[in-house]
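>>> let me see the structure of the following:
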Amino acid sequence: MKKLILLSVLIFGFYFSYGQDVPAMRYEDKIRIREAIHISKLVGDKLWKGINEVPFVVLLVTDSVEFLINHPYPSNDFVLSEDDKILNTKILYRQKRFPDWYLATFPAVNGVNCIVVGTPEKTNKNSTNWIITLLHEHFHQYQFTSMNYYDEVNKLDLSGADETGMWQLNYAFPYDNVKTIQQFNKYTSALHKAVSNVERRSFKNDFRNYLRERTRFRKSLTPADYRYFSFQIWQEGIARYTEYKFIHELDNYIPTGEITQLKDFINFKDLKTRFYHAALNSITQSKLEIEKRICFYDIGFAEGILLDKLNPDWQKKYLTDRFYIENYFDRK
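Sure, this is the predicted structure:
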């Protein structure tokens, strides 16, 4: 009798554990990710040659589960959720490990750079901005997988004793230094004016003034601090610029019907104007001592606009002459 009871318990436990529903990614998250991948395939290589050769790996973090898509060799802690027909790939899952508000790219699974991202609700973004953010993060995948990227980052000699990479966020830049703030404000004001007048007669004079104030800002920093600033402009600033360039290419793009049915979807053409003015205005409105390194994102966007004006081929240097984008103004 005891053996029968034990057998019944084991059978019941088997059906209880394996009969439960397998976690599945939400339909709306699938179509958002699909839209981002489709946009990248459509115009990505026009913006950055080779970007579509980089796997668009996403780790979507939900309340209790993480869903993995497009990973070439996932770790053994992931199991199959479904062979999905919307994304045309297998979706794997595991228990949640990362915060569900993340918007980041790093080697999260088996050394592969993954876009680790929470849902639009958890990251406070509407569907359109969330899609564009995935493209921002895909550009980071493009940066991080480029030849000798990590070796050249290490040569910046900015990490100190930190081997985790967190120095990129926590470096002790002089955000609160009064003289740094004063020159930063002069530099960003000149940058704002140059970009605002990029198609006007005053542009040449405005650009010269911008270069002067940028040089003064560089001289106000220690060499290490300037290396950090330049690194952030190169990495995060040009990623922000890339967001805008993706949006700019979508004037005549027709989104899928499923995406347009989402209540929080904004037309990409409408987003372009909003994005441009918000990014440009934040250059002078953001406070270095408050927003800290986040200020550098929109500065990179604006300097990318100037590079487009003065050297349309500047992107050819991006992965071979890293970290100092002022070098790209030279057409040679």
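
>>> going by C-alpha atoms from here, please, whenever you check contacts or count neighbours.
Noted.

>>> and the helices in the protein?
2-18, 27-47, 120-123, 127-144, 149-155, 167-170, 178-196, 203-219, 223-232, 238-248, 257-260, 268-285, 288-291, 295-310 (DSSP state H).

>>> of all these, which lies closest to Ile69?
helix 27-47 (9.7 Å; Cα to Cα).

>>> in the closest one, what counts as buried?
Of the residues in helix 27-47, Asp29, Ile31, Arg32, Ile33, Arg34, Glu35, Ala36, Ile37, Ile39, Ser40, Val43, Gly44 count as buried by neighbour count, 16 or more other Cα atoms under 10 Å.

>>> I'd say the fifth one and Ile86 touch.
What it means is Arg34. Yes. The pair Arg34 and Ile86 qualifies as a contact (Cα atoms under 8 Å) at a distance of 7.4 Å.

>>> hang on, the earlier thing: possible to save the buried residues of helix 27-47 as JSON lines with distance to Glu258?
Compiled in JSON lines, the buried residues of helix 27-47 are given as follows (distance: Cα to Cα, whole Å):
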{"residue": "Asp29", "distance to Glu258": "11"}
{"residue": "Ile31", "distance to Glu258": "7"}
{"residue": "Arg32", "distance to Glu258": "9"}
{"residue": "Ile33", "distance to Glu258": "12"}
{"residue": "Arg34", "distance to Glu258": "11"}
{"residue": "Glu35", "distance to Glu258": "10"}
{"residue": "Ala36", "distance to Glu258": "13"}
{"residue": "Ile37", "distance to Glu258": "15"}
{"residue": "Ile39", "distance to Glu258": "15"}
{"residue": "Ser40", "distance to Glu258": "18"}
{"residue": "Val43", "distance to Glu258": "20"}
{"residue": "Gly44", "distance to Glu258": "22"}
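
>>> here's the other one to compare against:
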Amino acid sequence: MKKSILSLLIILPFVLFAQSFPTKESHRIAEIQQIAEEVKASYWPEWMEVPFIILLVDEDFEYLAGHPNPATFSQASYFDSLLNQKIYFRKRTFPKNMSASFPLIDSNPVIVMGNIMNSYFDEERWVWTLLHEHFHQFQYTREGYYQKSNELDLAKDSLDGMWPLNYSFPYENDTVDQIIEEMSGLLLKSMDGESVLPKYWEAKRQLKSVISEKDYRYFNFQIWQEGFPRFLEIDLLQHWNQTNSNENRIKLLREYREEIREDLSEPNLKDRGRLIFYSLGATEWILISSTNHQWKRGYFQHMFNSDTLLKN
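As a prediction, the model looks like this:
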């Protein structure tokens, strides 16, 4: 009995100190749940049905929300009344400014996200970045995703799954840089309403002709994998603003567009590396969505390759 009481006294301060999901983030995650519920039918039902599992990285602890019963995670938990679910927690293991999603707990894709104070984002962008990462969860749960990504044959000897970040694309090649600059200029014109699809498609074919097949597969992989979720941040924000607009969201939408214009005005492939794929890819998908109304259906039908949707 004494031993049990002693153990409880040792554990109790840890539990009491840790069991408090940060209030600001809790309210913002509740807001995401509201957005998902309200746009579920009108925007993309299958996306919003994917479990929203997040590991929030705070100063000293990590809080797991959205997982019904994590067998391979700390079982220390409490019930959060605002989020209406059980929250699990453990001592912090990830960097405090983390922003990524990947299979983590019981093979489920999990968003690992630093709190608002430690992230690179203000509160509004933090919310929409989480929705960006939630779409990655959607990608990872689609049938055939891992098989088809392996069939791209881009991992080489990488065993840690980091090849999407570390693939040796010819960023230093002057010809490639010039073509990317041409593509960026055309996409800028498309943002202003100019019809550029034939010219853009020709520029993309030119890129394909000067790089290896693997390099082109990687290029299209990045456009599909990262460019599309960035596009969705903008597209979903526009959709949400039709009925739920406020000053912060209008400001964020304007910032997204300004940042894309800035990136495409000076793509500078040698310096920016793979980061250019976010704005380049987002704008390619803006172009696709304006000319192909089946873009949502076609996105997963043509995994890792937007060329077919560009042509149709």
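
>>> start and end residues in structure 1 for stretch 94-110 of structure 2, please.
Per the alignment by TM-score structural alignment, stretch 94-110 of structure 2 matches residues 98-114 in structure 1.

>>> contacts for stretch 46-60 of structure 2, please.
For stretch 46-60 of structure 2, the surrounding residues in contact (Cα atoms under 8 Å, 6 or more residues apart in numbering) are 22, 36-37, 40, 62-67, 91-92, 94-98, 109-115, 134-135, 137-138, 141.

>>> can you check which part of structure 1 it sits on?
By TM-score structural alignment, stretch 46-60 of structure 2 lines up with residues 50-64 in structure 1.

>>> start to end distance for the matching stretch?
By Cα to Cα, to the nearest Å, the extent of stretch 50-64 of structure 1 from end to end equals 35 Å.

>>> list the buried ones in it?
Ile51, Asn52, Val54, Pro55, Phe56, Val57, Val58, Leu59, Leu60, Val61, Thr62.

>>> need the counterpart of Ser158 of structure 2 in structure 1.
Aligned partner of Ser158 of structure 2 by TM-score structural alignment: Asp162.

>>> give me the neighbour count for that match.
10 (other Cα atoms under 10 Å).

>>> what do you get for the one 5 residues further on?
Using other Cα under 10 Å, Trp167 of structure 1 has 15 other residues around it.

>>> ok, it touching Ala161?
No. Using Cα under 8 Å, Trp167 of structure 1 is not in contact with Ala161, being 9.2 Å away.

>>> wait, isn't Gln183 of structure 1 in contact with Tyr210?
No. In terms of Cα under 8 Å, Gln183 of structure 1 does not count as a neighbour of Tyr210; the distance is 11.7 Å.

>>> more crowded one of the two?
Using other Cα under 10 Å, the more surrounded residue of Gln183 of structure 1 and Tyr210 is Tyr210, with 22 against 19.

>>> re earlier: among the contacts of stretch 46-60 of structure 2, which are in strands?
The strands, defined by DSSP state E, take in Glu62, Tyr63, Leu64, Ala65, Lys91, Pro109, Val110, Ile111, Val112, Met113, Gly114 from the contacts of stretch 46-60 of structure 2.

>>> which of the residues you listed sits closest to Ser195 of structure 2?
Ile111 (37.5 Å).

>>> just to check, the closest one is in contact with Phe135?
No. Ile111 of structure 2 is beyond contact range of Phe135, at 10.1 Å (criterion: Cα under 8 Å).

>>> who has more neighbours out of those two?
Shown here are Ile111 of structure 2 and Phe135; by other Cα under 10 Å, Ile111 has more neighbours (27 against 24).

>>> what's that one in contact with, if anything?
Ile111 of structure 2 neighbours (Cα under 8 Å, 6+ apart): Ile53, Ile54, Leu55, Ser99, Ala100, Ser101, Phe102, Leu130, Glu133, His134, Gln137.

>>> now stretch 136-154 of structure 1: buried residues?
Within stretch 136-154 of structure 1, the residues that count as buried by 16+ other Cα under 10 Å are His136, Glu137, His138, Phe139, His140, Gln141, Tyr142, Gln143, Phe144, Thr145.

>>> what distance separates the start and the end of that stretch?
Note: stretch 136-154 of structure 1 ends 23 Å apart using Cα to Cα.

>>> aligned partner of Asn268 of structure 2 in structure 1?
Aligned partner of Asn268 of structure 2 by TM-score structural alignment: Lys287.

>>> what about the aligned partner of Glu182 of structure 2 in structure 1, distance to Glu303 of structure 1?
Aligned against structure 1 by TM-score structural alignment, Glu182 of structure 2 finds its counterpart in Lys186. Counting by Cα to Cα, the gap from Lys186 of structure 1 to Glu303 of structure 1 is 15 Å.

>>> next: Met147 of structure 1.
Distance of Met147 of structure 1 to Glu303 of structure 1, computed by Cα to Cα: 24 Å.

>>> over to Arg208 of structure 1?
13 Å.

>>> pretty sure Tyr78 of structure 2 contacts Arg90?
No. In this structure, Tyr78 of structure 2 is not within contact of Arg90 by Cα under 8 Å, at 11.9 Å.

>>> if you count what's nearby, which of the two comes out ahead?
Remark: of Tyr78 of structure 2 and Arg90, Arg90 carries more neighbours, 20 against 17, as counted by other Cα under 10 Å.

>>> now do the contacts for the residue nearest to Ile260 of structure 2 when sequence neighbours are not counted.
Leaving aside its sequence neighbours, Ile260 of structure 2 sits nearest to Ser279 (Cα to Cα, 6 or more residues apart in numbering; 5.3 Å). When contacts are counted by Cα under 8 Å, 6+ apart, Ser279 of structure 2 touches Gly227, Arg230, Ile260, Asp263, Leu264.

>>> give me the ChimeraX select line for those residues, limited to the buried ones.
In ChimeraX syntax, the buried subset of the contacts of Ser279 of structure 2 is picked out as below (16+ other Cα under 10 Å):
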select :227,230,260,263,264
